[in-house]
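**Student:** for reference, the sequence and a predicted model appear below.
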Amino acid sequence: MKRRVVLLIALTGLLVVLLAPPSVGGSTSYVITRGASMEPRFHTGDLAVVRAGGDYSVGDVVAYRSDLLNSVVMHRIVAVEDGRYTFQGDNNSWLDPEQPTATDLIGALVVRVPQGGTWLERVTGPVGLGVVAFALVAGGGTAAHTRHRRRARGAARHSISRPSRPSSTSHTTMPTLAAAPPWMRTAAAGTGVLGVLGLALGALAWTGPLTEPTVGQEPTGRTMTFSYTASVPPSAAYDGTTVTSPSPVFRTLADTVDVQLAYRGPSGQITVDAELSTAGGWRSTVPLTGPVDVADDQAELAVRLDLVALEARAQAAALATGMPADQVTVDVVASVQSGDLPAFAPALHLLLSDLQLRLVGDASALTVVDAAVVDRVAETPRSIAFGNVSISVATGRAVSGWLALGSLLVAAALIVALRRMSLPGEDAEIRNRYGSMIVVVQPMVTPAGRPVVDVPEFATLAKIAERYGLLVLHWTRSGVGTFVVQDEGTTYRYRASVDAPPRARGRGSTAAAAPDRGLALTATHGPPSHRSPDVGAVRPGLPHQG
């Protein structure tokens, strides 16, 4: 039996090691899916069990921490480059905007439990933890109540004056925890502590929501990348027939330039204009496109610059103002409106002269990142702090559920082991069965002139003690347990072996039944010099057992 219990405890420990979350030193995490990005394989409420690993490759379904969303995202890896992973949901047509590194990855998918997240939330919720607590209390209460009913039935049978018939059927009573081996008492105490910790942690984790609102600033995430091209005839000026940015465009070979714009960011509208200006202060705006809707967080546009028309407009202004226009600054401005976000107006700065159109600055000027920041109210995971250690509420709920469930399983195993355990010796069984009426004392000397009556079974002694409202005094010496009841003028005694197994008995009695002729009570009134040091007397012809 001990081997089974040890094996059960070992298996429970192995499961705890395999299923423990990182917050308690494990490497297994649990993700409850939300949304439709991984359909049809995953649905809202499914439970994904992921484990941290040293190598992740394209095609793996991996959970990672998203700084942009302040949550955990589980998508499939579609590319790995320079230590960064590109993710995409199976049901999404776009890539995830973030490219996390290995330190941001939580673990790869091990197993999917359909609707397991829904059931886990129920089990670790207030109702589920209440049911577990009730089961723990009810299990112990039922066992105690069963023992109480057995004891009551046994006491009722003992009070019948008619002697019981002899029987060879043995009766085993489940030992109390106090009489259990030290390892079992230690396991029971540890199980109780784990159960209480689980309930306490569950109470803390379920007294509030999973997340809490936090206010912070973050960039808008909008970028605009410019580029331009121009078609030219074959000549010694260029290696080919297409000029690309950031190379200058010579006017003798090209009169038009195509400008490309690639936008990434929240949806909205984009309007493109050409803003002309000269050193004398003249400014003019030439519309290039009307508002263009951006619906999928990215857009690509193209506009054409007519260099002849732009120069003619600048020269007409110079003629009107009398100020020369040797060079014209051409700024291609894209005005982006995205909901409540601040206006974003990236510009491509070009310089137009009689000879060429060139980029102002180097190639880095072709990409413009929105420097504005906005206040964001994000739902961040709530945490529970224990000194310098803190865990998330979601982890606390899961750990509390596992602690409560594990303590319940171990408690059930201990109860089974305790029920199958039998105490050695009749003396120990009597103390276990009638412990409420027995008082352990030091060996006592027989009072002078006091008669001693030996009873054939402990049930008779128990009946005498109950009838007179007395306690049973008990001590053990030389392998024999002595039980006595002292009335006003008589001492009633029963002796039981410490090592010998319980005697055969009938109908719940503890020793052999008395013969049909009545109770065999033997009284001895020898002088004090013939009595043993213990309470009682030496009966002639019988060995002394004191």
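**Tutor:** That came through, no problem. Numbering: from 1, shown residues only.
**Student:** C-alpha only now, for contacts and for neighbours.
**Tutor:** Fine.
**Student:** residue 417: neighbouring residues, count only.
**Tutor:** 18 (other Cα atoms under 10 Å).
**Student:** and it, that's in a strand?
**Tutor:** No - going by DSSP: H, G, I helix; E, B strand; the rest coil, the assignment for residue 417 is helix, not a strand.
**Student:** is it true that it touches residue 3?
**Tutor:** No - Residue 417 is beyond contact range of residue 3, at 10.5 Å (criterion: Cα atoms under 8 Å).
**Student:** also this one, for the comparison:
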Amino acid sequence: MPLPRIARLSGAVAVLLAAVWLLLPTELGGSTTYVTTHGNSMEPDFRTGDLAILRPAATYGMGDVVAYDSAQLGTTVMHRIIDRDDHRFVTRGDNNSWIDPDEPTSDEILGELWFSIPQGGKALAAMRSPWVLAVVALAVTTLVSAGRRPRGRHSAGHAHRRPGLRLPRLHRRAASPAPRASGLSAPLRARARQLALGSAVAAVLAAGAGAATFVLPAAAASAGSVDVVQQGAYGYTATAAPSTTYPTGALGTGDPVYTRLVEDLTVSFEDVVTGADVAGTVRLDVAIEAPDGWTAPVTSGTAAPVQDGTATAAVLVDHVRAAQLLERHNAEVGAAGVSATLVLTPVVEMTATVDGAAATLDQPEPLRFSMDPTALRVAGETTALTPAVTTQLAVGGAAATSDLEIAGVTLPLGPVRLVAAAVLVLAVATAVVAGLLGRGRGGEADEFLVRHAARVLPVTSFAPGNTVIDVADAEALHRLAERLEVLVLHHAGPHADTFAVQDGDTTYRCVVPRVGEAHVAAARRSPAGGLLRRFA
């Protein structure tokens, strides 16, 4: 092998190995991650169906677009790093107003964005379909088989079967003695016509299948969901005259509230929402509950709007009015109890939105104070001051496609439509190209060669039998060859094509002129027309 050829081959192998090393997915032992984007969290840079290719980096920093497996969402998330919390990264979608609940470490990050292909994810999903793979395999197989020159499968067998067939000087024609137009041979054009016909049938079937899918509904309910988390925090403050009980004249969250000493008790509730875009308000309502089940409203605070996912509501608690309501109730019913519960209930009127799907948020747990003649104390555990509530928001319902079941296999309707369109385009293109390649060059002889290429054997010379019979047309000669199970011999002269079938000592002949009978006569008189003279 010459040195330049070795160098080119070595370079090609090196480039191939480098491409494999760079693009081999993690599922096959490589280090490249392929992510098909969904939703609008990374708009405008990424839209649903884009393909992102990511590779691991030595370090990650602010502004890097990275992907990681989210434990809360149960899927792969690709967002941008906006901050760092010790050894963990804080991420957020470019189009989101909230921070991701997961904080992945460097080891948990799958890779940093290398490059992206718009709508490449949809194309990749379509190419993974067994329908597309089957069509591609069929097209490749057909093209490869069409590229093979058909062998004279009848030549040797029929020569043994019919001992009367004498071909002492028969051999394949290495080059036609007559000037021929450049292009594909007749056998290849015959295969091209077969491919064009098969592709046309495939195009009709793909068009029918694609039209049938549009009869089905395009959307169905989606089972996907996102957790929208509300993290609440209660707090209260009050003022009092400096005393042994309250040396500084102030008290804060967690302290007992001695009603005889305290004035202006204010309770607040901060609600921080993550996982979605939120809009709405929150307020605090105050009520009194007696041990016998009686309850009555005391006061209500002003509604506070949500800003950047956070709303803080506050209310001034009138504990004197609450005690008066309890006293009147006990007097009316004849009860002697003096204890009760003061209940502060957050009224959350918020709507969360994720990828176009919306839901109303659930209500957090209220804060309860046990109330006796002397003081108010927080009831329950200290965790009562920090209630958390999670609302599951179903997403993707409007964009999720229906499923199509074929032979027990369930396929999403969207990719099926895409595959049908791809098959249609591929089949039409193949039919057009194959039809152009299979076009005849004009003339009866060329059309006969293309139509019956499998039974025609080109020759430069052969020995005819003692009896020569002229046949009216080439098709009649072909029917005779089929009946006798022999090949049709073809000799291309300068002015005419001669087809012959030998049956023992009898030769059946059909001469097809290219221009006119005058050329045939001239061919008989020319030195190159020796074959015709022997047929005469």
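**Tutor:** Sure thing, it's come through. The structure presented is a predicted model; accordingly, all values stated were derived computationally and were not measured.
**Student:** please work out the TM-score for the two chains.
**Tutor:** Laid over one another, the chains give 0.51 as their TM-score (TM-score structural alignment, normalised by the length of structure 2), with 422 aligned residues with a Cα RMSD of 7.0 Å.
**Student:** ok, back up a step: joint contacts of residue 417 and residue 3 of structure 1?
**Tutor:** Here residue 417 of structure 1 and residue 3 have no joint contacts, going by Cα atoms under 8 Å, 6 or more residues apart in numbering.
**Student:** ok, the equivalent of residue 49 of structure 1 over in structure 2 - contacts?
**Tutor:** Structural alignment (TM-score structural alignment) places residue 49 of structure 1 against residue 51 in structure 2. Counting by Cα under 8 Å, 6+ apart, residue 51 of structure 2 makes contact with 34-37, 116-122.
**Student:** what is the burial count for residue 476 of structure 2?
**Tutor:** Neighbour tally, residue 476 of structure 2, other Cα under 10 Å: 12.
**Student:** so how far is residue 224 of structure 2 from it?
**Tutor:** 69 Å (Cα to Cα, to the nearest Å).
**Student:** I figured residue 347 of structure 1 hits residue 333, correct?
**Tutor:** Yes - assessed by Cα under 8 Å, residue 347 of structure 1 is found in contact with residue 333 at 4.3 Å.
**Student:** what separation do you get for residue 75 of structure 2 and residue 277 of structure 2?
**Tutor:** 20 Å.
**Student:** now swap in residue 530 of structure 2 and tell me
**Tutor:** 93 Å.
**Student:** which of those two has more neighbours?
**Tutor:** residue 277 (18 against 14).
**Student:** wait, the more buried one sits on residue 358?
**Tutor:** No - under the criterion of Cα under 8 Å, residue 277 of structure 2 makes no contact with residue 358, lying 9.2 Å away.
**Student:** hey, what's in contact with both of those two?
**Tutor:** residue 352.
**Student:** for the residue nearest to residue 250 of structure 1 when sequence neighbours are not counted, grab the count of nearby residues.
**Tutor:** Counting by Cα to Cα, 6 or more residues apart in numbering, residue 356 is the residue found nearest to residue 250 of structure 1 once chain neighbours are left out, at 4.3 Å. By the criterion of other Cα under 10 Å, residue 356 of structure 1 has 17 neighbours.
**Student:** residues in contact with residue 356 of structure 1?
**Tutor:** Per Cα under 8 Å, 6+ apart, neighbours of residue 356 of structure 1: 248-251.
**Student:** show me what the lengthiest helix in structure 1 packs onto, helices and strands only.
**Tutor:** In structure 1, with assignment by DSSP state H, the single longest helix is helix 126-158. Packing partners of helix 126-158 of structure 1 (3 or more Cα pairs under 8 Å, 6 or more residues apart in numbering; DSSP states H and E): helix 182-205, helix 393-419, helix 458-468.
**Student:** now, of the ones you listed, which is deepest in the fold?
**Tutor:** Mean neighbours per residue, mean count of other Cα atoms under 10 Å, is largest over those for helix 393-419, with a mean of 21.
**Student:** angle of that helix against helix 126-158?
**Tutor:** Interaxial angle, helix 393-419 of structure 1 versus helix 126-158 (axes from the mean of the first three to the mean of the last three Cα atoms, to 10 degrees): 20 degrees.
**Student:** just to revisit the earlier point, distance from the chain centre to the longest helix of structure 1, please.
**Tutor:** Distance of helix 126-158 of structure 1 from its chain centroid, counting by Cα atoms, centre = their mean, to the nearest Å, is 31 Å.
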